[in-house]
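[1] For reference, the sequence and a predicted model appear below.
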Amino acid sequence: MDSLLVLVCDPAAWAALLTLVVMEIVLGIDNLIFISILSNKLPQAQRARTQRIGILLALVMRLALLGTVAWIAQLTETALTLFGHGFSWRDLILLGGGLFLVWKATSEIRHHVTHADEVSDKASSTVQLTMAAAIGQIILLDMVFSVDSIITAVGMTEHMPIMFVAVIAAVMVMLFAARPLSRFIERNPTVVMLALSFLLVIGMTLIAEGFGSHVPKAYIYAAMAFSAFVEAMNMLVRRAKAKRAAGVAQ
């Protein structure tokens, strides 16, 4: 209890908490995009429930991993050596998650390209997932992103209460943002391709990290933000053209 009071009264602890919350929210964007895209392939009645389950599972995994900090630290130690290069368990997890994410993104991009002219519900229903399959895929990526998130948290602060509060705050933000993001992606089909491209980049980044090549996250998210800005401008142009066309028709 005394240690908690010391942290509450320590400005450095508050600064560390704020920094870690922001970092965890940024790292959670990848997770949230994947959950939103995957849940949109489910029937309308199951989407919100699947999103909540996926995000709450992410919270459970992160808190469980925080309870095993000593084990998490061991994940960064070399566990396998191939062709003179050492791989830790974290590297192998990131490699597996990155490969899965690249496969998932490319398969979804291929579907959207080959079915671009099909607008009927029957055409789209052939690729809809079951709720159990969607949650299974979400759990797999939750594990990958959770390991990366917790290792980042452990590297930024040594205070467990700060880690717990930051993780809970970040996941709560994900929980409230999931439904609006899912609806936005559903209403704007061109955004789906952009989001899938983001997942492809994230997957390649995870693979690079797994091979020991550190990719600064700031560069990745700056490129994603710029791409989103360009797409927002395109959406405004399309809406303006639609309004002018409607005015002429009247």
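    That came through fine.
[2] When you work out contacts or count neighbours from here on, use the C-alpha atoms and nothing else.
    Noted.
[3] name the helices or strands packed onto the host helix or strand of Ala225?
    According to DSSP states H and E, Ala225 maps onto helix 217-249. Packing contacts for helix 217-249, counted by 3 or more C-alpha pairs under 8 Å, 6 or more residues apart in numbering; DSSP states H and E, involve helix 189-210.
[4] The helix it packs on vs helix 217-249, what angle?
    170 degrees (axes from the mean of the first three to the mean of the last three C-alpha atoms, to 10 degrees).
[5] can you give me the helices in this structure?
    Secondary structure of the chain (DSSP state H): helices located at 2-8, 11-39, 44-66, 69-74, 89-114, 121-125, 131-156, 160-187, 189-210, 217-249.
[6] any idea how far the fifth one is from the chain center?
    Taking C-alpha atoms, centre = their mean, to the nearest Å, one finds the center of helix 89-114 at 13 Å from the center of the full chain.
[7] now for that helix, which elements pack on it?
    For helix 89-114, the packing partners by 3+ C-alpha pairs under 8 Å, 6+ apart are helix 131-156, helix 189-210.
[8] The structure to be compared is supplied as follows:
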Amino acid sequence: MEWLSDPHVWASLATLTVLEIVLGIDNLVFIAILANKLPEAQRDRARKIGLALALIMRLALLASIAWIAGLTAVVFEVAGHPFSWRDIILIAGGLFLVYKGTREIHERVEGHDEAVGATLARVTFQGVIMQIIVLDAVFSLDSVITAVGMAEELWIMVTAVIIAVAMMLVASGPLSAFVSAHPTVKMLALSFLLLIGMVLVADGFGFHIPKGYVYVAMGFSVGVETLNLMAAGRRRRKEAAGGGGH
């Protein structure tokens, strides 16, 4: 029980938990967008299943640390550049994110309400869950490799992952409702998916882009959009007050 009084253990747990929560934002946004394509009665269930699968995958990967280490071994080389299974998974997952983000943006920019309605009619619960599983695998791999690199004790990694996913579960409902209620926020979230997809592809090809830069850019965009929403809400209140005075 000496670990209870070890400040380094608690500092490691706190740092890793915060990092896992930040890394989970990508996963959470993607799940929210996919779940919102389903009928309202199925959305909450899809979000919970998606996050439960994310937790299961992360814990399973943590239990297979030796296998995770093997994923970073070189599988083949192209023009002198080595590729591992981790690189291949990140590239495939990044391309899938870029494809999904581009397709969703195209539907909202070019399509009409009828086209969007037809698309929603073709979406199935099983199809959404399968897409969530694919991206859960990619995000879980990235998350676990980060955890293994930052902590030595398995219980610290497991605890950090469980806390992070629990907080994602609490935030998933409000986030999904907020994204669904504001079309501009939904477009911003889709743009984030494109950005994250390109970062994953670049990482797979050996061009590491610090995640801090990405999240600062995302935070700045969210801040600007928040100001836009506040200004729009203020205008609506003024118009309502003016209309009530006539």
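    Structure's in. What do you need? Everything numeric here is computed off the predicted structure, so don't read it as measured data.
[9] List the TM-score for the superposed pair.
    The TM-score (TM-score structural alignment, normalised by the length of the second structure) is 0.96; 242 aligned residues with a C-alpha RMSD of 0.9 Å.
[10] quick revisit: can you list the helices of the first structure in TSV and add mean neighbour count and distance to Thr81 of the first structure?
    Formatted as TSV, the helices of the first structure follow (neighbours: other C-alpha atoms under 10 Å; distance: least, C-alpha to C-alpha, whole Å):
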stretch	mean neighbour count	distance to Thr81 of the first structure
helix 2-8	11	41
helix 11-39	19	28
helix 44-66	18	25
helix 69-74	14	16
helix 89-114	19	11
helix 121-125	11	44
helix 131-156	19	21
helix 160-187	18	32
helix 189-210	20	13
helix 217-249	12	26
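[11] can you redo the ones you listed as TSV with distance to Leu80 of the first structure?
    As requested, the helices of the first structure are exported to TSV (distance: least, C-alpha to C-alpha, whole Å):
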stretch	distance to Leu80 of the first structure
helix 2-8	39
helix 11-39	27
helix 44-66	22
helix 69-74	13
helix 89-114	8
helix 121-125	43
helix 131-156	18
helix 160-187	29
helix 189-210	12
helix 217-249	26
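[12] so which of the ones you listed comes closest to Leu82 of the first structure?
    Minimum separation from Leu82 of the first structure across those (C-alpha to C-alpha) falls at helix 89-114, 11.8 Å.
[13] any idea what Phe145 of the first structure aligns with in the second structure?
    Under the alignment by TM-score structural alignment, Phe145 of the first structure pairs with Phe139 in the second structure.
[14] Excluding chain neighbours, give the residue nearest to that match in space.
    Excluding the flanking residues, the one nearest Phe139 of the second structure by C-alpha to C-alpha, 6 or more residues apart in numbering is Asn27, at 6.5 Å.
[15] cool, Val29 of the second structure as well?
    Ala189 (6.8 Å).
[16] what residues are up against Met172 of the first structure?
    Applying C-alpha atoms under 8 Å, 6 or more residues apart in numbering to Met172 of the first structure gives no contacts.
[17] How much space separates the aligned partner of the residue nearest to Val29 of the second structure in the first structure from Gly67 of the first structure?
    In the first structure, Ala189 of the second structure lines up with Ala195, judged by TM-score structural alignment. Distance of Ala195 of the first structure to Gly67 of the first structure, computed by C-alpha to C-alpha, to the nearest Å: 33 Å.
[18] Distance-wise, check Pro82 of the second structure relative to Val74 of the second structure.
    Separation of Pro82 of the second structure from Val74 of the second structure (C-alpha to C-alpha): 6 Å.
[19] so how far does stretch 7-19 of the second structure sit from its counterpart in the first structure?
    Superposing on the first structure places stretch 7-19 of the second structure at an average distance of 0.3 Å from its equivalents, by mean C-alpha distance after the TM-score superposition for the first structure.
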